[in-house]
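**Q** Need coordinates for the following:
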Amino acid sequence: MRVTASAPAKVILFGEHFVVYGEPALVMAVERRAYVSTEPRADGKIYIRAENVGASGYYSGEDLGTFEAETGGAEARRRLEPIKVVIEEARRLSGKNLGLNVTVESAIPVAAGLGSSAAVAVATAASAGRVLDLNLSKDEIYRMAYEAEKVIHGTPSGIDPAISTYGGTLMYRRGEGVQPLALKVELPLVIGNTGLSRSTGNLVAGVRRLKEKYPSLVEPILKIGGKITAEAVKALETGNLETLGNLMNINHGLLSAVGVSSLPLERLVYAARMAGA
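**A** From the prediction side, this is the model:
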């Protein structure tokens, strides 16, 4: 039996990076998806082919501790490890050491801030869970994907696997879970991609270093970011897009202040503002 599952990408409208420190974030699923297909294999090995990161290989042994790269060279194991973590947990929950072929195909750009790794992890949990006869709840899928995200990002906020699991538009606060939001208006949204890859883990670490060096300056910025998110939720709930746009401009200024921007991004923002954003 071959089972294919998919999960959406995301865009964080407000609260990016501030959410790591317990502030609320406003996040929306977007219709770019990761697809994962899983089927049994007879030899007990786990074969993973992830076209989105250009890697494939075999895990074997009782603890899946032996890895043999097929493509992707020395980086293959690191790139496939989050997927293996999800498969490992699914096999543990099922009590079955079944061999599996896992194929990842994704339309989500990698390292572009759209949650590609979380979407792959969520789709992997859903696909493998069905093959292993697990009736996983969305909460269980979220927890499995969150563990995979920890392999990549170290201390993730949890927002990416949350939106990929539950979908829609959510307000998310670390430790408190998700609050679904009902939009009063259709949100006209353009997502700009510079084409430059950035590591979320490195960016989060950079903000943390800045906070540790200048706590009296950075901590108020984080708090203001949380207040902006709360105001943005009100604007969305009332359909006030002008206020929403103004809040986005303020929010971007805060992100720039803590080092979460780049020259290409600033050029995109400037072009958008010149066009009336």
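**Q** Please count neighbours and contacts with C-alpha atoms only from this point.
**A** Noted.
**Q** Near Arg78, how many other residues are there?
**A** 12 (other Cα atoms under 10 Å).
**Q** Quick one: residues contacting it.
**A** Neighbour list for Arg78: empty [criterion: Cα atoms under 8 Å, 6 or more residues apart in numbering].
**Q** Are we agreed that it is in a helix?
**A** Yes - checked against DSSP: H, G, I helix; E, B strand; the rest coil, Arg78 lies within a helix.
**Q** Could you also give me the structure for this second sequence? I'd like to compare it with the first:
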Amino acid sequence: MTASRRTVVRRAPGKLFVAGEYAVVEPGNPAILVAVDRHVTVTVTGTCHGAGAGAGAGLGAGGEAADAVISSDLGRGPVGWRRQDGRLVLHGAGDGRQARVALAHVVAAIETVDRLLAERGLPVRQLDVSVSSRLHEDGRKFGLGSSGAVSVATVAAVAAFCGLELSREERFRLALLATAEIDPKGSGGDLAASTWGGWIEYRSPDRAQVLDLARRLGVGGALRAPWPGHAVRRLPPPDGLSLEVGWTGNPASTASMVSALHRRTWRGTVSHQKFVETTTDVVRCAAAALDTGDGPGLLHQIRRARHELERLDDEAALGIFTPGLTALCDSAEAAGGAAKPSGAGGGDCGIALLDAGAAREITHLRQRWERAGVLPLPVRPALEGTEE
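**A** Alright, predicted model coming up:
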């Protein structure tokens, strides 16, 4: 059979948390996120049948072709991989552990799609996978959900290349199954924002439960089974408000921050329960404000969210509020807006909402941020999720 070349391109937007951080990691608790117009693009190229080497595939010492070659503009690649017992292992010489850490989310996404193909009796393909990210700049990580975006884009690109027709919900579930193997504490909110785009209200499933579903029922069974607690719905954008984003210059690890909270004895206390209940109410009220176009009501909920994160930080000593994030929030309040850290804190980004018609105040806010060492990021909400 003659092989022909085929290329599939998919991209997924980054995200920002608007409200609900930390509480959303508990199954069923809600959060609000917004997708942003910086994307990760994944390009998959190869042959259109399951046998034979994909063009451009790497070769091993014996001349055999790699099953997958992954390259990334973040500094890893091209790296060859071969399939072994349902996993991708390093193909040829090199530091396998370092490569697997650097490309963990891409590798996990390919492995998860491979499992679904095998269950459906479809051939796996030899792949050249190229990753390009606008969620970084000059090696700087902005905290816009690059891991989630690359997982979603890789699942979408590899699945489409292999002929799988998947709904948006199925693509999200595959991405969550892949990322939960790496970090079961992650809520999956970033994956939902990258999949659906726009402003969303998200509730997380029990990741341990969905991984168990995949083990017992297979990946396809886990896609079809109910996921208790999980829900996603689109929200209208805020009426009359401008979203401003500032980067503190300090990258942070969400996984490390969430893991630190899980190690604290504060979890499970009355104070922790109060935080979850109050944060849940904040998200409910903020979603209602978005639904009804209540700009002042939304600003009030953003301020409540900030205060709850401050209380969490004081009591659990997580280091959520850095000097840069505090300055970001205070500057927005001085300009008549409302602001808070976006995500786990400890660095990365903060968000502010201000009157969209207050051009002077918005300009002054950006100037105050720059004087405080906070970089205003020219990002806007992305109305669409995973796209070609």
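**Q** Give the aligned range of the lengthiest helix in structure 1 in structure 2.
**A** Identified as the longest helix of structure 1 according to DSSP state H is helix 215-238. Matched against structure 2 by TM-score structural alignment, helix 215-238 of structure 1 falls on residues 269-292.
**Q** and that stretch, which residues are buried?
**A** Within stretch 269-292 of structure 2, the residues that count as buried by 16 or more other Cα atoms under 10 Å are 272, 275-276, 278-287, 289-290.
**Q** what's the answer for stretch 106-125 of structure 2, then?
**A** Those would be 106-117, 124-125, for stretch 106-125 of structure 2 by 16+ other Cα under 10 Å.
**Q** Between which two of the residues you listed is the distance greatest?
**A** Across these, no pair lies farther apart than Val106 and Leu117, at 16.7 Å, counting by Cα to Cα.
**Q** For the stretch 101-250 of structure 1, which segments are assigned as strands?
**A** For the stretch 101-250 of structure 1, the strands defined by DSSP state E, counting those that start in this stretch occupy 169-173, 177-180.
**Q** Name the residues that touch the match of helix 215-238 of structure 1?
**A** Contacts for stretch 269-292 of structure 2 (Cα under 8 Å, 6+ apart): 19-20, 23, 29-32, 201, 235-239, 266, 295, 297-298, 301-302, 304-305, 308, 312.
**Q** Quick one: neighbours of the aligned partner of Ala119 of structure 1 in structure 2, just the number.
**A** Alignment of Ala119 of structure 1 against structure 2 is given by TM-score structural alignment, with Ala149 as its counterpart. Neighbours of Ala149 of structure 2 under the rule other Cα under 10 Å: 34.
**Q** Helices of the stretch 151-300 of structure 2, start to end?
**A** Along the stretch 151-300 of structure 2, the segments classed as helices by DSSP state H, counting those that start in this stretch run 168-182, 189-196, 207-224, 254-263, 270-292, 295-316.
**Q** Export those helices to TSV and append columns for distance to Pro13 of structure 2.
**A** Converted to TSV, the helices of the stretch 151-300 of structure 2 look like this (distance: least, Cα to Cα, whole Å):
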stretch	distance to Pro13 of structure 2
helix 168-182	13
helix 189-196	5
helix 207-224	23
helix 254-263	18
helix 270-292	21
helix 295-316	23
